[in-house]
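Enquirer: Structural data only, the sequence is not supplied:
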C-alpha cells in the first residue's frame, strides 16, 4: 500500500476526514469480522487508496466502493484490473446515494468511514422504516468515543441517542480497538470497529418517532424529561400513561422505555 500511495502521489486529506491504514494483517482482521465474505456483496464507503478494499477482495467479497476523492480513483482502478469482476468503483458522495438501489441484493457494509460523515451515514442506516433492512450487517470504523456511544448502557456517560437508535432493533458490539499509530497520518484519538446486525423490530413503533423522541430527550440531557420533552407533542402524556417519572433525566431511561414512548407517539 505504501508503494501505491507513493506511485500515485497520494496523501490523506484532512478536509475529507481521511486516515489511511496500511497494516495488511489488521485489515484482514477487520475484513473477517462480518464472517465468511466469499461471494457476498459488500458496500465500502471511502476506500481511499484501497487498503481495506484489498482485504475484502482477498476474503472473496464482491465489493462496490463509493469514493468522492478523485485522486484515489487511479489506485482503485488498478485493483479493478487485479480482481476482474469483483470490484465496482463509483465516484460520488455516499450521503447522496440510495445504497439499496445501488446494491440491488442484500449486502454487508464494511468501511473505515471518513470521520466527517461517519455518524450521519450510521444514523441513516439505522433509521429506515422498512425492517429488516437490505443490509445484513454493518462493520464500521469510528473514533473510539463514537464507538463507545453506540454500545453504551443506560446510566453511563456515553449513553445517548446513538445507543438508543443502535440498540432498539440491532445487536451492536465493539469488535476491536485500533491504536492511532496504525493510521497514516495518525489521528489524535483512538479508533474502534463496531459490528451491528439487525434483530427483530418492536411492533407499532415508528423509527422516525423514536429518532425524534431520543433527539429531544438527549438534546437537553442534563434537564429533566418534563423540560426536554415538552416541545414534543404528546410526550409528557405518554410519560404519564407509561408511569415514567418526568423528573428523570434521559440517560436514566432504558432503550425499552424509549421504545415504549415512541410506541405511544407513533401514528
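Expert: Ah, there it is. Everything numeric in this text was worked out from a predicted model, so none of it was measured.
Enquirer: contacts and neighbour counts: CA atoms only from here.
Expert: OK.
Enquirer: Pull the residues that contact stretch 63-79.
Expert: Outside stretch 63-79, the residues that touch it by CA atoms under 8 Å, 6 or more residues apart in numbering are 4, 8, 10, 41-50, 53-54, 56-57, 86-94, 103.
Enquirer: I meant to write stretch 140-160 there.
Expert: 109-113, 115, 118, 162-163, 166-167, 172-174, 177, 189-195, 214, 218, 250-255.
Enquirer: circling back to that earlier point, show the buried residues in the contacts of stretch 63-79.
Expert: Neighbour-count burial (16 or more other CA atoms under 10 Å) is assigned, among these, to 4, 41-50, 53-54, 56-57, 86-89, 94, 103.
Enquirer: Out of the residues you listed, list just those in strands.
Expert: Judged by DSSP state E, strands contain the following of these: 41-45, 87-89.
Enquirer: ok, the closest residue to residue 53 other than its chain neighbours to residue 156 distance?
Expert: Excluding its sequence neighbours, the residue lying closest to residue 53 (CA to CA, 6 or more residues apart in numbering) is residue 47, at 6.3 Å. Here the criterion is CA to CA, to the nearest Å. By it, residue 47 lies 34 Å from residue 156.
Enquirer: All the helices of the stretch 101-250 of the chain, in order from the start?
Expert: In the stretch 101-250 of the chain, the helices defined using DSSP state H, counting those that start in this stretch lie at 118-126, 144-151, 161-167, 207-219, 225-228, 235-242.
Enquirer: From those, pick the one with the highest average neighbour count.
Expert: helix 161-167 (a mean of 24; mean count of other CA atoms under 10 Å).
Enquirer: where do the strands sit along the stretch 51-200 of the chain?
Expert: Along the stretch 51-200 of the chain, counting by DSSP state E, counting those that start in this stretch, strands occupy 62-67, 87-91, 107-112, 135-143, 170-178, 183-184, 191-198.
Enquirer: Using JSON lines, please lay out the ones you listed together with distance to residue 261.
Expert: Putting these into JSON lines (distance: least, CA to CA, whole Å) gives the following:
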{"stretch": "strand 62-67", "distance to residue 261": "37"}
{"stretch": "strand 87-91", "distance to residue 261": "41"}
{"stretch": "strand 107-112", "distance to residue 261": "30"}
{"stretch": "strand 135-143", "distance to residue 261": "27"}
{"stretch": "strand 170-178", "distance to residue 261": "18"}
{"stretch": "strand 183-184", "distance to residue 261": "42"}
{"stretch": "strand 191-198", "distance to residue 261": "21"}
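Enquirer: here's the one I want to compare it with:
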C-alpha cells in the first residue's frame, strides 16, 4: 500500500491552483476521501491490478485507487488538472500514468498494453452513457466496471423488464453484464453540488456474452422496438418484419417492448439474423 498522507488535501490543491469545476465538461468533484475509498472498495480487490480511471480531475478517486494498491492509468481531458495529477504521479511510486486525452477517442487496449484492466471512475455526466456503451460493445472490454452516474442513468442501467425505466441501455448492459447499484451518492457529496443525486453501478461481464453479430442484431431490434415503445411489436418492428419476425421468435406480436425479457430480445435478434441469411 502507498501512503499519500503527506500530500495537500484536495481542497487545498484546488485553491492553490485556482481551479473550479467546468460545467461544460460535466465536472463535479468528490473531495471526501471516505467516499472515494468506499468506491475503491466496491471495485473489489485492487492490489496489483490495472485500473483505468476516466476524468480524475483533482485526483480524489485516484488517491483511493492508489492506496488500494492499484496501478492506475488516468485519462483526463482538462489540461488544468495536470499539475495536480503530476504531483500525485510523483508520489505514486510509479503506479500512476496520466494521459491528456478524450476518453471517447482513446484506444484502451493500447493504454493497457493489452493487459486486462478494470474501469473505476466518477464519470463526467455529459459522456457517461456514451462511454459505457463503448465499453459494453467493444472491441476492448474491461474486466469489470465500477462507475458513478447520475442516479436516473444508474436506474436505467439496472432496470428490469416491466419497469418504466427499462429500455435500450438496460438491455445492452444486462445482456453483456451483471449490473447492480452498489452505492448512492447525494448531490451534497460533490463540489459543486449537481442538481441531481448520483449512484455507483458495478458491472461484471457475463461468462457467456452473445456474439457481436447477435449484439448488433439485438441493437437494431431494440432501437426499433423502444423507438415506438407505446406501440405493439407488430407495429414498432414493421420495418424489420413485424408480426412475422415475432412469430419466428415465438413471441406474441401484440406485446410491447418493455415487457420482453433479455432472452426474448435475443430470440428476436436470432430471428432477424436468420431472415438476413
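Expert: Right, received. Where do you want to start? Owing to the predicted nature of the structure, the values given are computational and were not obtained by experimental measurement.
Enquirer: What's the TM-score once they're superposed?
Expert: Scored against TM-score structural alignment, normalised by the length of structure 1, the superposed chains reach a TM-score of 0.94; 263 aligned residues with a CA RMSD of 1.5 Å.
Enquirer: before we move on, back to that, could you dump the helices of the stretch 101-250 of structure 1 to JSON lines with distance to residue 262 of structure 1?
Expert: Output for those, formatted as JSON lines (distance: least, CA to CA, whole Å):
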{"stretch": "helix 118-126", "distance to residue 262 of structure 1": "15"}
{"stretch": "helix 144-151", "distance to residue 262 of structure 1": "19"}
{"stretch": "helix 161-167", "distance to residue 262 of structure 1": "11"}
{"stretch": "helix 207-219", "distance to residue 262 of structure 1": "5"}
{"stretch": "helix 225-228", "distance to residue 262 of structure 1": "14"}
{"stretch": "helix 235-242", "distance to residue 262 of structure 1": "9"}
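Enquirer: closest one to residue 263 of structure 1 among those helices?
Expert: Of all the helices of the stretch 101-250 of structure 1, helix 207-219 sits nearest to residue 263 of structure 1, with 8.1 Å by CA to CA.
Enquirer: Which stretch of structure 2 lines up against that closest one?
Expert: Matched against structure 2 by TM-score structural alignment, helix 207-219 of structure 1 falls on residues 215-227.
Enquirer: With structure 1 overlaid, how far apart is the matching stretch on average?
Expert: Comparing stretch 215-227 of structure 2 with its match in structure 1 after superposition yields a mean distance of 1.4 Å (mean CA distance after the TM-score superposition for structure 1).
Enquirer: quick one: contacts of that stretch?
Expert: By CA under 8 Å, 6+ apart, the residues outside stretch 215-227 of structure 2 that reach it are 137, 167-168, 172, 233, 236-237, 240, 256-258, 265-266, 268-270, 272-273.
Enquirer: Mind checking which of those residues are buried?
Expert: Buried members of the contacts of stretch 215-227 of structure 2, scored by 16+ other CA under 10 Å, are 167-168, 172, 233, 236-237, 240, 256-258, 265-266, 268-270, 272.
Enquirer: Nearest to residue 142 of structure 2 among those?
Expert: Of all those, residue 142 of structure 2 sits closest to residue 172, with 15.2 Å by CA to CA.
Enquirer: From residue 30 of structure 1, how far out is the aligned partner of the closest one in structure 1?
Expert: Using TM-score structural alignment, the partner of residue 172 of structure 2 in structure 1 is residue 165. Taking CA to CA as the measure, residue 165 of structure 1 and residue 30 of structure 1 are separated by 24 Å.
Enquirer: Same question for residue 63 of structure 1.
Expert: 15 Å.
Enquirer: of those two, who's got more company?
Expert: Of the pair residue 63 of structure 1 and residue 30, residue 63 is the one with more neighbours under other CA atoms under 10 Å, namely 27 against 24.
Enquirer: What is the aligned counterpart of the more buried one in structure 2?
Expert: In structure 2, residue 63 of structure 1 lines up with residue 72, judged by TM-score structural alignment.
Enquirer: Also residue 244 of structure 1?
Expert: Using TM-score structural alignment as the criterion, residue 244 of structure 1 maps onto residue 251 of structure 2.
Enquirer: Need the three-state assignment for the nearest residue to its match once chain neighbours are set aside.
Expert: In space, and not counting its chain neighbours, residue 251 of structure 2 is closest to residue 264: 7.5 Å by CA to CA, 6+ apart. Look at residue 264 of structure 2: counting by DSSP: H, G, I helix; E, B strand; the rest coil, its state is helix.
Enquirer: Could you give the number of residues near the aligned partner of residue 264 of structure 2 in structure 1?
Expert: The equivalent of residue 264 of structure 2 in structure 1 is residue 257 (alignment by TM-score structural alignment). Using other CA under 10 Å, residue 257 of structure 1 has 15 neighbouring residues.
Enquirer: try residue 12 of structure 2
Expert: By the criterion of other CA under 10 Å, residue 12 of structure 2 has 11 neighbours.
Enquirer: residue in structure 1 matching it?
Expert: In structure 1, residue 12 of structure 2 lines up with residue 3, judged by TM-score structural alignment.
Enquirer: Kindly report the same for residue 92 of structure 2.
Expert: In structure 1, residue 92 of structure 2 lines up with residue 83, judged by TM-score structural alignment.
Enquirer: Next, find the distance separating its match from residue 105 of structure 1.
Expert: 20 Å.
Enquirer: Could you do residue 28 of structure 1 as well?
Expert: Separation of residue 28 of structure 1 from residue 105 of structure 1 (CA to CA): 24 Å.
Enquirer: Compare those two (neighbour count), which wins?
Expert: Applying other CA under 10 Å to residue 28 of structure 1 and residue 105 shows that residue 28 carries more neighbours, namely 18 against 13.
Enquirer: surely the more buried one meets residue 57?
Expert: No - checked against CA atoms under 8 Å, the pair residue 28 of structure 1 and residue 57 is beyond contact range at 10.0 Å.
Enquirer: So what's the residue count around whatever residue of structure 2 lines up with residue 99 of structure 1?
Expert: When structure 2 is aligned by TM-score structural alignment, the residue opposite residue 99 of structure 1 is residue 108. Using other CA under 10 Å, residue 108 of structure 2 has 20 other residues around it.
Enquirer: who's in contact with residue 108 of structure 2?
Expert: Residues counted as contacts of residue 108 of structure 2 (CA under 8 Å, 6+ apart) are residue 140.
Enquirer: and if you look at residue 101 of structure 2?
Expert: Contacts of residue 101 of structure 2 were listed using CA under 8 Å, 6+ apart, and they are 75-77.
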